[in-house]
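In: heads up, no residue letters with this:
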């Protein structure tokens, strides 16, 4: 194994998850060359959210950024043959008119933000998912682009990191936690780890649930 790096242009904290792996992929795609990635667990992660995620992508939301980022991710996975576009349903039971109106609002928002979601009746919902009891639902939201990352987003994360390492632009360090942030004159200057410090002009925190713990180090 090479010596632990003392400096980098950017350090990614949480390289082992899908967000960290995607971040390094896109940084290299945009010309970054001196990147160090660390993770407190394995790479790909064996304890983080990516390791036990449902791998289900569902784009329809009232939030334009959620719709955009999810559709971008779906197309990114699909372009690499890592996505099954099986479609997704949200149903409203008979008598739950409030739920039905909410689904209609979601469709309106989703279509305004670029998704292909639309409402379908109970018969169509049962045709798409035969286990449904048609007589107890009044309608459903159908998102044809919803689906699953295959075989797992955890596996895909590992592929992205391996590709990044192969370019020579990423130095990846599993089982290396961020134990502190180096801040000078109000600016980030690097990170502390049990292996030593890494000086860097930029630090990207991709630690998911643990992100706030790292933020509290500032």
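Out: All right, it came through fine. Just so it is clear, the structure is predicted and the values come from calculations on it, not from any experiment.
In: contacts and neighbour counts: CA atoms only from here.
Out: Will do.
In: check which helix or strand covers the nearest residue to residue 100 once chain neighbours are set aside.
Out: In this structure, residue 100 finds its nearest non-sequential neighbour in residue 92, 5.3 Å apart by C-alpha to C-alpha, 6 or more residues apart in numbering. Using DSSP states H and E, residue 92 sits within strand 88-93.
In: same question, residue 28
Out: helix 18-29.
In: The longest strand seen in the chain versus helix 18-29: what angle between them?
Out: In the chain, with assignment by DSSP state E, the single longest strand is strand 196-205. With axes from the mean of the first three to the mean of the last three C-alpha atoms, to 10 degrees as the basis, strand 196-205 and helix 18-29 are set at 100 degrees to each other.
In: quick one: buried residues of the host helix or strand of residue 188?
Out: Per DSSP H and E, residue 188 falls inside strand 187-193. By neighbour count on 16 or more other C-alpha atoms under 10 Å, the buried set for strand 187-193 is 188, 189, 190, 191, 192.
In: putting a second one here so we can go through both:
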């Protein structure tokens, strides 16, 4: 069975776009399609749309959208890597404006995190301003990963952006609401973490006995509000 041996940098053949992307093989039956490298809602919409179109194909087993990429697991009995690459080239030019808005979640937060005062000081603003900026933004779930149920949410307002902590914590309590770089998120399980903890919520984002087990899904919208 022919395989893709190396990454292919290409662009859509629709004539509508000159946006380049890169396709890299992942083993014998998967491809990684990279549309860009930014935390950007437009790129994320393109990734979601491409994943939806690929998932509808009979020769694709699963298509998973990330920030600005799609991982495509395909059936090598039905299509080759070269054939799927050609399909991706064709589909990647499809407009993403037909992607419907994701579900809207309103999540209460008690803003009393152990890093709240220190984070506000580093951002050179009052705690009340930090809370206002964090809670008045509608965030997108760009992808789910790291630990079960962890959703990467953003973009964070420019004024709230800080690098991760220099020394990560060995364990962060579940329900902790945190910020780092251009993103915010909720720790679903006890785990190590290097983000700034600004609050906590009782909303469970990982439900192991549910199907699906993750409350938040790629493309969903999230609004926090002070509890």
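Out: Right, received. Where do you want to start? Everything numeric here is computed off the predicted structure, so don't read it as measured data.
In: Quick TM-score on the pair, please.
Out: The TM-score (TM-score structural alignment, normalised by the length of structure 1) is 0.20; 83 aligned residues with a C-alpha RMSD of 6.1 Å.
In: mind listing the helices for structure 1?
Out: In structure 1, the helices defined using DSSP state H lie at 18-29, 64-79, 97-112, 122-128, 153-166, 211-215.
In: If we go by neighbour counts, what in the second one is buried?
Out: So that's helix 64-79 of structure 1. Under the neighbour-count criterion of 16+ other C-alpha under 10 Å, helix 64-79 of structure 1 has 64, 66, 67, 68, 70, 71, 73, 74, 77 buried.
In: any chance of the residues you listed in CSV, with distance to residue 12 of structure 1 too?
Out: CSV is the format used below for these (distance: C-alpha to C-alpha, whole Å):
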residue, distance to residue 12 of structure 1
64, 26
66, 22
67, 25
68, 23
70, 22
71, 24
73, 20
74, 23
77, 21
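In: what's the closest of these to residue 149 of structure 1?
Out: Ranked by distance to residue 149 of structure 1 (C-alpha to C-alpha), those are led by residue 77 at 7.0 Å.
In: so who does the closest one touch?
Out: When contacts are counted by C-alpha atoms under 8 Å, 6 or more residues apart in numbering, residue 77 of structure 1 is found next to 83, 149.
In: Ends of stretch 179-193 of structure 2, what's the gap?
Out: End-to-end span of stretch 179-193 of structure 2 (C-alpha to C-alpha, to the nearest Å): 11 Å.
In: Oh, that last question was meant for stretch 183-196 of structure 2, not what I typed.
Out: Per C-alpha to C-alpha, stretch 183-196 of structure 2 runs 11 Å from first to last residue.
In: From residue 143 of structure 2, how far out is residue 45 of structure 2?
Out: Distance, residue 45 of structure 2 to residue 143 of structure 2, using C-alpha to C-alpha: 11 Å.
In: rewinding a little: against which helices or strands is the strand holding residue 188 of structure 1 packed?
Out: strand 180-184, strand 196-205 (3 or more C-alpha pairs under 8 Å, 6 or more residues apart in numbering; DSSP states H and E).
In: wait, which of these is closest to residue 137 of structure 1?
Out: With C-alpha to C-alpha as the criterion, residue 137 of structure 1 lies closest to strand 196-205 of those, at 43.0 Å.
In: name the helices or strands packed onto that closest one?
Out: Counting contacts by 3+ C-alpha pairs under 8 Å, 6+ apart, strand 196-205 of structure 1 is packed against strand 7-13, strand 187-193.
In: Out of those strands, which is closest to residue 165 of structure 1?
Out: Closest approach to residue 165 of structure 1 among those (C-alpha to C-alpha): strand 7-13, 13.4 Å.
In: May I see the buried residues of the longest helix along structure 2?
Out: Identified as the longest helix of structure 2 according to DSSP H is helix 41-55. In terms of neighbour count (16+ other C-alpha under 10 Å), helix 41-55 of structure 2 has its buried residues at 41, 43-52, 54-55.
In: Look up the closest residue to residue 122 of structure 1, ignoring the ones flanking it.
Out: Computed as C-alpha to C-alpha, 6+ apart, the closest residue to residue 122 of structure 1 that is not its neighbour in sequence is residue 139, at 4.7 Å.
In: Quick one: residues contacting the one you found.
Out: Contacts of residue 139 of structure 1 were listed using C-alpha under 8 Å, 6+ apart, and they are 91, 92, 93, 100, 119, 120, 121, 122, 125.
In: Hmm, residue 140 and the last one touching each other?
Out: To tie it back to what came earlier, the one meant is residue 125 of structure 1. Yes - using C-alpha atoms under 8 Å, residue 125 of structure 1 is in contact with residue 140, at 6.5 Å.
In: can you list residues touching both of these two?
Out: residue 89.
In: From residue 51 of structure 2, how far off is residue 45 of structure 2?
Out: As judged by C-alpha to C-alpha, residue 45 of structure 2 and residue 51 of structure 2 stand 10 Å apart.
In: what's the overlap in contacts for those two?
Out: Listed as contacting both residue 45 of structure 2 and residue 51 by C-alpha under 8 Å, 6+ apart is no residue at all.
In: that older thread, what packs against the longest helix of structure 2?
Out: If you count contacts as 3+ C-alpha pairs under 8 Å, 6+ apart, helix 41-55 of structure 2 packs onto strand 60-65, strand 69-74, helix 81-91, strand 138-144.
In: ok, now with 7 Å
Out: strand 60-65, strand 69-74 (3 or more C-alpha pairs under 7 Å, 6 or more residues apart in numbering; DSSP states H and E).
In: Take the ones you listed and write them to JSON lines, including mean neighbour count and distance to residue 82 of structure 2.
Out: Listed next are the helices and strands packed on helix 41-55 of structure 2 as JSON lines, based on neighbours: other C-alpha atoms under 10 Å; distance: least, C-alpha to C-alpha, whole Å:
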{"stretch": "strand 60-65", "mean neighbour count": "20", "distance to residue 82 of structure 2": "14"}
{"stretch": "strand 69-74", "mean neighbour count": "23", "distance to residue 82 of structure 2": "12"}
